[in-house]
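Student: Could you work out the structure for the sequence below:
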Amino acid sequence: MPAAFGPSPTGRALRIGAGVVFLAWLIFSLWHFNVTPQRLWNGLGGLLVILKLMIPPSPGEMWMDILKGLAESVAMAFLGTFIAALIAVPLSFLGARNVMTNTLARFSVRRVFDGFRGVDQLIWALAYVRAVGLGPLAGVLAIATADIAVLAKLYAEAIENAEKRQAEGIAAAGGSPSLIVRFGIIPQVLPVMVGHALYFMESNTRSASILGVVGAGGIGLQIAERIRVRHWDEVAFIIIMLIVMVAAIDWISGKLRRRLIGGR
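Tutor: The predicted structure follows:
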């Protein structure tokens, strides 16, 4: 590969030009957003003041509300992920190349996935709060709607990467298309599907704590209320509890994923 050691004049000019364009874009972005050392220094000073007010963390007098909010966030994450995974399974077969042979139909389904993935959970939460009102139901629907397309795409890729020989063997024995999917594809991709669902469960536990800020239930509402009244010690306690809860869910889901995959 001589170009790696001695690039041509055209290639060298293109590299220099790309570097200049990137540097100009970076400088313009910093100027447009008014990113200055003075603002960063002032922000760091304000952050240090908040950190001092957080020490020592305290559950406050309404600690039962904090525990209720944490349990609500976990329940929202579980229900939202379960609904999304359940709906994503049949949709994934419609988007898999080795199952859906109609190119136009598969292309349309994949573009629908792309469209749903382009909308964040927080936007869905704002919409569902308007539709169904305040509370955890809006959060569950927001998590499920945002995750359906992502899980369906991941599941479709797992189906496309499945070993073909099992499906071909069932087809050669006279199996119907439904039997080919049931016994030739699903046993291969099921551990991957469950592993993805467990990972999204862990991720959605963090997301559920943010959705409460817009009224979609969970611990986020407790955090927003305490920030509003500047009870930073209670905010610190909630953050510590969130870290412990996410770490515990990560440990449990990791154990389950390893057991499903078959490794120790």
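Student: switch to C-alpha atoms for all contacts and neighbour counts from now on
Tutor: Fine.
Student: where along the chain do the helices fall?
Tutor: Assigned by DSSP state H, the helices in the chain fall at 9-32, 37-53, 63-94, 103-117, 121-132, 136-160, 164-172, 177-179, 186-211, 220-228, 232-261.
Student: compare with the first, here's sequence two:
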Amino acid sequence: MNSFNFENQATIAERHPHLFRPDWWNRGKITVGFGAAIALFVYGIVQLDIPFHRLSDGMFRLGGFLQLMVPPDPGSWAQALIYLHALGETVAIAFLGTLGGALLAFPVSLLAARNVVANRIVHLLTRRGLDTMRGVDTLIWALIWVGVVGLGPFAGILALICSDFGSFGKLFSEAIEAADKKPGEGVLAAGGSHLHGIRFGLLPQVIPILLSQVLYYFESNTRSATIIGIVGAGGIGLQLAEQIRVLEWQRVSFLILLILITVSSIDWISGKLRFAIIGRREIA
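Tutor: You can find the predicted model right below:
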């Protein structure tokens, strides 16, 4: 079998020698691309004047912090309950922010999809509005809403809603545009209206994809809710910032451990749900 493949390959090489010649042009482009990327990286390092000599001293200080963090200790059972309540608050912020952003973005994503709304002006304005909302980072939204509604989880929920609104609008509209046109055309051929084509031909295809994206963002927003809590948006991030400020490193490590366990659990659960949703879609 091996000799047959070798002889067959040799015969093909004799008939079509150009197919077996090294493509030096493509190899050269790849090499030049890698070289340009490395040169650009080095140029950026030089221009920013990054002090690499501080890295060794910083690693020693990091080791000292890690020693102070061991073992993780909440301080007392009452304090541990406060931290668990703050952790639940963070998860609630992530859940409500993700759900609110998805619900608001869904109808807007229909306007942003070319195969749903053919009006170019509506499509352009909707897309640019989503770009504007998505262009502002979640932390900036948190700072804005803390100044508007004050400290607390409500500001965190509003920050995630604003940030996810732009992201979900873009992702949902792209999923809608990538859907198969044949089911919708079949509904129209059977006498249905354009809205019927969207309801019965388009949405059944994209809903599992949208749900999968929402689950992924819920997992990601759990981490984001921790960060925005540091600027006063509530949750365990606020507790973490306070313990760092007073140099309670054992409590800091306990909070970090809680966050890691929670994020890992949500990642595992959402992964199972995403695979279940995709599996049902493929079976259907």
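Student: TM value for the aligned chains?
Tutor: Put the two chains on top of each other and the TM-score (TM-score structural alignment, normalised by the length of the first structure) is 0.91; 261 aligned residues with a CA RMSD of 2.3 Å.
Student: I'd like the helices of the first structure laid out as CSV, including distance to Ala3 of the first structure and mean neighbour count.
Tutor: What follows is those, written out as CSV (distance: least, CA to CA, whole Å; neighbours: other CA atoms under 10 Å):
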stretch, distance to Ala3 of the first structure, mean neighbour count
helix 9-32, 9, 12
helix 37-53, 41, 12
helix 63-94, 42, 21
helix 103-117, 37, 15
helix 121-132, 45, 18
helix 136-160, 35, 25
helix 164-172, 40, 14
helix 177-179, 50, 12
helix 186-211, 41, 21
helix 220-228, 54, 18
helix 232-261, 43, 17
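Student: Residues touching stretch 248-259 of the second structure, excluding its own?
Tutor: Around stretch 248-259 of the second structure, the neighbours that count as contacts under CA atoms under 8 Å, 6 or more residues apart in numbering are 65, 68-75, 83, 87, 236, 240, 243-244.
Student: just stretch 245-257 of the first structure next, same as before
Tutor: By CA under 8 Å, 6+ apart, the residues outside stretch 245-257 of the first structure that reach it are Pro191, Val194, Gly195, Leu198, Tyr199, Glu202, Thr205, Arg206.
Student: these two touch, right, the first one and Leu260?
Tutor: Pointing back at Pro191 of the first structure there. Yes: at 5.6 Å, Pro191 of the first structure and Leu260 qualify as touching, with contact defined as CA atoms under 8 Å.
Student: Could you check how many residues crowd around the equivalent of Ala178 of the second structure over in the first structure?
Tutor: Using TM-score structural alignment, the partner of Ala178 of the second structure in the first structure is Asn161. When neighbours are counted by other CA atoms under 10 Å, Asn161 of the first structure registers 15.
Student: can you check Asn119 of the second structure too?
Tutor: Burial of Asn119 of the second structure is recorded as 11 neighbouring residues (other CA under 10 Å).
Student: Looking for the alignment partner of it in the first structure.
Tutor: Aligning on TM-score structural alignment places Asn119 of the second structure opposite Asn102 in the first structure.
Student: circling back: tabulate the helices of the first structure (JSON lines), appending distance to Pro2 of the first structure.
Tutor: Output for the helices of the first structure, formatted as JSON lines (distance: least, CA to CA, whole Å):
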{"stretch": "helix 9-32", "distance to Pro2 of the first structure": "12"}
{"stretch": "helix 37-53", "distance to Pro2 of the first structure": "44"}
{"stretch": "helix 63-94", "distance to Pro2 of the first structure": "44"}
{"stretch": "helix 103-117", "distance to Pro2 of the first structure": "40"}
{"stretch": "helix 121-132", "distance to Pro2 of the first structure": "48"}
{"stretch": "helix 136-160", "distance to Pro2 of the first structure": "37"}
{"stretch": "helix 164-172", "distance to Pro2 of the first structure": "40"}
{"stretch": "helix 177-179", "distance to Pro2 of the first structure": "51"}
{"stretch": "helix 186-211", "distance to Pro2 of the first structure": "42"}
{"stretch": "helix 220-228", "distance to Pro2 of the first structure": "57"}
{"stretch": "helix 232-261", "distance to Pro2 of the first structure": "44"}
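Student: ok, now which ones touch Gln243 of the second structure?
Tutor: Trp249, Arg251, Val252.
Student: Looking at the first structure, name the residue matched to it.
Tutor: Structural correspondence for Gln243 of the second structure with respect to the first structure (TM-score structural alignment): Arg226.
Student: Leu202 of the second structure too?
Tutor: Per TM-score structural alignment, Leu202 of the second structure is aligned with Ile185.
Student: correct me, but Leu126 of the first structure touches Gly217?
Tutor: No: applying CA under 8 Å as the test, Leu126 of the first structure and Gly217 come out as separate, 11.7 Å apart.
Student: Hmm, Ala241 of the second structure is touching Ile227, no?
Tutor: No: Ala241 of the second structure lies out of contact with Ile227 (CA under 8 Å); the separation is 9.4 Å.
Student: Work out the gap between stretch 80-88 of the first structure and the centre of the chain.
Tutor: With CA atoms, centre = their mean, to the nearest Å as the basis, stretch 80-88 of the first structure stands 13 Å off its chain's centre.
Student: Report the aligned residue range of the second structure for that stretch.
Tutor: With TM-score structural alignment as the criterion, stretch 80-88 of the first structure aligns to 97-105.
Student: mean shift of the matching stretch relative to the first structure?
Tutor: Superposed on the first structure, stretch 97-105 of the second structure shows a mean distance of 0.5 Å to its aligned residues (mean CA distance after the TM-score superposition for the first structure).
Student: Now tell me what touches that stretch from outside.
Tutor: The contact list for stretch 97-105 of the second structure, computed with CA under 8 Å, 6+ apart, reads 156-166, 168-169, 172, 214, 217-218, 221.
Student: go on, stretch 165-177 of the second structure?
Tutor: Here stretch 165-177 of the second structure has contacts from 101-102, 104-106, 108-110, 112-115, 127, 129-134, 202-203, 206, 209-210, using CA under 8 Å, 6+ apart.
Student: Aligned counterpart of Gly69 of the first structure in the second structure, please.
Tutor: Aligned counterpart of Gly69 of the first structure in the second structure: Ala86 (TM-score structural alignment).
Student: which residues touch its match?
Tutor: With contact set as CA under 8 Å, 6+ apart, Ala86 of the second structure has these partners: Gly234, Gly235, Ile236, Gln239.
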